[in-house]
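J.: Okay, sequence plus prediction incoming.
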Amino acid sequence: MAHTEAADLTCDVAVIGAGTAGLAAERVARSEGARTLLIDDCFAGTTCATVGCMPSKLLVTAGMAAKSVRHASVFGIDAVPEIDGARVMERVRRERDHFVAATRKSFDDLPEGVAVQGRARFTGMSTLVLGDGRTVSARAVVIATGSRPIVPEPFRALGDLIDTNETIFDRETLPESLGVVGGGALGLELAQAFASLGVAVAVFESGDRIGGVKDTVVHDELLRILRTSMTVHLGVEVTPSAGQGGVVLSWDGGSARFDRLLVSTGRAPTLDGLGLDETGIALDDHGVPHFDKTTLQCGDSPIFVAGDADADRPVLHEASNEGTIAGRNAVRFPDVKPVKRDLPFTITFTDPPVAMLGAPADDDSVIGCAPYDDQGRARVMARAEGMVRIYASKPDGLLTGAAMIGPGMDHIAHLLALAILRGETATSLLELPFYHPTLEEGLKPGLRAICHEVHAPLPERDQGVPPGA
């Protein structure tokens, strides 16, 4: 990667942060003819590759492998997994490093002079100063500085006894026991993965829901499934202390000792030290810029914000999309153009996975339920559990959203997302061919229920229903 050495730098678009959003913003701005600078203090790689999506899924997949071995007896195949914690974590790190290396290669492929290593701070709306004294003057600036784990004050004093997602993948082996503070998506993924690998796990969540799941039926099914392999405490505030050779968590009604603690209480935008007070843009109570979600522009300024830095939709595909929108509008400034945002879509990679997409149900929604506890293909796989809740609107059963948990839902959710984006109704989706026996055909009872509720006819192809469909 080549670094710019000039004392004073000028460009059309300066991008602060070389994560997923920043890379997308710089790429699209340069593709549209802008002179760009990509500024980062270390060019370490994206959050996804280093401490997020990829290492977490490596650990999740290891847990699923151990669970599959235990579960094999249902097929008449008796086996007991022998889990080597050091080898599990070694593979996580090795494969993670492969993904990180691929990301870093993209830095090396940048044109000469684009990559600027340093910590940037605003001195005006479109002027920056770097830590080494160099200055940057730009026509527009994209903030894409990502986010960092939130570690509440009581936990910081525990030092090396606690982990966040930014440290846990570097552990040499598995602990005997693990307390997980925070029941968000990543905390649940890692908690279940460790539990499947033989670690005694307990999750502590201060709220009354986990995983951000708003649909009560799907939430309760997720909670039931998780509690088959770990302890989950809802509505508790914990007090940590070092002791008994580990960490002791105390709460109203109990206490427990753990070898290690995973603090997964959310992530905050990395905006401190940017000098946003020098820009004149409006900030919320947490210091995050007010911005237009369709343009990513901060007020009417030449400043744009994208990815986790805006604290809006902290998932990779949204970060990439936001970077593209912000980078393109930074080039166009002041003639920015609004863009229709993607369908809201999240997947939590628990086993089975949870997916939520589209608009949540409201009092006017028609809801079609498709249970998977007796679905044909799920029974064949001995994975019969879960529920799909499909949301639609009157009077024609137009699909608007869904919440689901069950086998294969990380894939099936894409089918429903495409259907919603294309304006399908329950009737028109039933007109598509559903192969038998598949997990996808398990959606049909929910779609039929919507048709019945809105008095829409069933397609002719759906009149003959195969057993277990």
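T.: Yep, it's here.

J.: only C-alpha atoms for contact and neighbour calcs from this point on.
T.: Fine.

J.: Give me the neighbour count for Arg104.
T.: 17 (other Cα atoms under 10 Å).

J.: Am I right that it is in a helix?
T.: Yes - when DSSP: H, G, I helix; E, B strand; the rest coil is applied, Arg104 is found to be in a helix.

J.: which ones are touching it?
T.: If you count contacts by Cα atoms under 8 Å, 6 or more residues apart in numbering, Arg104 has them with Phe43, Ala44, Gly45.

J.: cool, and Ala417?
T.: Under the criterion of Cα under 8 Å, 6+ apart, the contact list for Ala417 reads Leu343, Phe345, Leu357, Gly358, Gly401.

J.: That one in helix, strand or coil?
T.: Each residue gets one of three states, and Ala417 gets helix by three-state DSSP.

J.: Quick check: it vs Ser250, distance?
T.: According to Cα to Cα, to the nearest Å, Ala417 stands 42 Å off from Ser250.

J.: Now do stretch 341-353: distance to the chain's middle.
T.: Counting by Cα atoms, centre = their mean, to the nearest Å, stretch 341-353 is centred 8 Å from the centre of its parent chain.

J.: another one to put next to it:
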Amino acid sequence: MPERAVDVAIIGSGTAGLNAMGQVRRAGKSFVLINGGEPGTTCARVGCMPSKAMIQIAEDYHRRTHLGKFGIDGHEGMTLNVPEALEHVQDLRDTFVDRVLGSSTDDMPPDLFIQDYARFIEPTLIEVAGQRIRAKAVVIATGSRPLVPAPWRVFGERLITTDELFELTDLPSTMAVIGLGTIGLEVGQSLARMGVEMTGFDQVEQIAGIRDPEVNAVAIALLGKEFPLHLGAAAEISEEGEQLRVTAGAKSLLVEKVLCSIGRVPNVEGLGLQALGVPLGPRGIPAFDPHSMQVGSLPVFIAGDVTGDRPILHEAGAEGKIAGFNAAHYADGVDPSRFRRKTPLFINFCDPNICAVGARWTDLDPATSAVGQIQFAPVGRALIMGQNKGIIRVYADKTTGRILGSELIGPRGENLAHLLCWVIEQGLTVGQLLRMPFYHPVIEEALQAALYDLYAKVDVKNSGGITELEPLSD
């Protein structure tokens, strides 16, 4: 079998793999990019982009239900052509995929981009497409796929994941979504708003990965008004004629289709990670350093959704850059560099947005932390928009006043979450943030109100006499 040598072999051409390739190219190293399965990123094909297209359609259509109170006539006659809506989602999805491929792998020669499944023979020896590639360093960025329990696979096309959802040409009249994390909740609400009789199930008592009990309670109350949520009991599926029966605790119902959204598993089957010679964890992934992405002390680096650590596009990109940088310089005999990771940021694009930034509720020490909060009900801008529902909770160190984190559900949450993320990244305090200008009337005034509540609970106080104004020096 022929063997060729390269500086770096990258397995996987998704977000992490492409970012790794960018670093290797920048370092001027020889490389090969290998991809098994569909090309293009998970985000563009079956993830964040097509789901946001569906969310936008569902949100726009849903507005008809409360336009009447604004004096807008004719709203009750609005209809949704579901096949056309789904075709629009697919067209946008194809556009996003084409853009990714057009700017990355479309024009790469076959000796640099190999479309086939790779297998490790040794830590730096890979077999793929009838040849062996000897690399000085390897990046594993093979991504993940939806988890479907083996007993459920017998239900065929009646049980789908997001891999099949965006291929549908029409929607069923009844559907259950099992798993109410980010994907399940976003898609479940969207399908309900598009006319599907939806029911949600999750075996835990939290939705969207929320850890703050106050935010979780508000989220359940708000989302539960749009489609029933059954929490705290594992769901079972059985066949009943052409339909599927979903049972969880005392709840049982028949549906045409089930959306399985209970998690994702790493794409490592057939990769031969046993050849690395290091122990593999329960998910089949070897231990790695999240600041260097290095696997043990090997010339092997791992990045992106395959790790299961932070399965979000911007995190996959960051991990890919770290892995690619270290793989490229490892080829020169340089020890891997360790990088500080960015402030964690999670956004669920359901309506209202559910967001988490920085330290989570479960990370806080009650003795040293303070919490400020505000309900969105009295926020003027939110009231004008007809979206004054939700809560924002902000956490700070009680002694220093430094902002630690936040969890929230509310309108324009994606924007508030970014502001808070940048604040935490800069290490700002409650007092410093309150001295920032806040316009009126804007959604950001909700954050301002939560900060005032928080400021009263931290030990550090402004000595200038006015909380939000900084005195001039003599």
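T.: That came through, no problem. Keep in mind the model is a prediction, meaning the values are calculated, not measured.

J.: TM between them?
T.: Counting by TM-score structural alignment, normalised by the length of structure 1, the TM-score of this superposition works out to 0.95. Behind it: 457 aligned residues with a Cα RMSD of 1.5 Å.

J.: that older thread, ok, and the most crowded of the contacts of Arg104 of structure 1?
T.: With neighbours taken as other Cα under 10 Å, the top of the contacts of Arg104 of structure 1 is Gly45, carrying 21 neighbours.

J.: what about the residue mapped onto Asp310 of structure 1 from structure 2, how many residues close to it?
T.: For Asp310 of structure 1, the aligned residue in structure 2 is Thr307 (criterion: TM-score structural alignment). In terms of burial, Thr307 of structure 2 registers 27 neighbours under the definition other Cα under 10 Å.

J.: Who are the contact partners of Thr307 of structure 2?
T.: Contacts here follow Cα under 8 Å, 6+ apart; on that basis Thr307 of structure 2 touches Gly143, Pro266, Ile285.

J.: Then Ile168 of structure 1?
T.: Ile168 of structure 1 makes contact with Leu262 under the criterion Cα under 8 Å, 6+ apart.

J.: now swap in Thr343 of structure 2 and tell me
T.: Thr343 of structure 2 neighbours (Cα under 8 Å, 6+ apart): Val357, Gly358, Cys421, Ile424, Glu425.

J.: mind redoing it with 10 Å?
T.: Val357, Gly358, Ala359, Leu404, Gly405, Leu420, Cys421, Trp422, Val423, Ile424, Glu425, Gln426 (Cα atoms under 10 Å, 6 or more residues apart in numbering).

J.: Show the buried residues in these.
T.: For the contacts of Thr343 of structure 2, burial is judged from neighbour counts taken by 16 or more other Cα atoms under 10 Å, and it is met by Val357, Gly358, Ala359, Leu404, Gly405, Leu420, Cys421, Trp422, Val423, Ile424.

J.: What lines up with the last one in structure 1?
T.: Taking TM-score structural alignment, the alignment pairs Ile424 of structure 2 with Ile420 from structure 1.

J.: and its match, helix, strand or coil?
T.: Classification of Ile420 of structure 1 by three-state DSSP places it in helix.

J.: The one 3 residues further on now?
T.: Local secondary structure at Gly423 of structure 1 is given as coil here, using three-state DSSP.

J.: helix or strand right after the helix or strand Ala396 of structure 2 falls within?
T.: Under the criterion of DSSP states H and E, Ala396 of structure 2 resides in strand 391-397. Of the helices and strands lying after strand 391-397 of structure 2 in sequence (DSSP H and E), the nearest is strand 403-410.

J.: In structure 1, what stretch matches that following strand?
T.: When structure 1 is aligned by TM-score structural alignment, the counterpart of strand 403-410 of structure 2 is residues 399-406.

J.: what's the closest non-adjacent residue to the residue nearest the centre of structure 2?
T.: For structure 2, Ile312 is the residue whose C-alpha lies nearest the centre (Cα atoms, centre = their mean; 4.0 Å). Of all residues not flanking Ile312 of structure 2 in the chain, Asp305 sits nearest, at 7.3 Å (Cα to Cα, 6 or more residues apart in numbering).

J.: Alright, that wraps it up for me.
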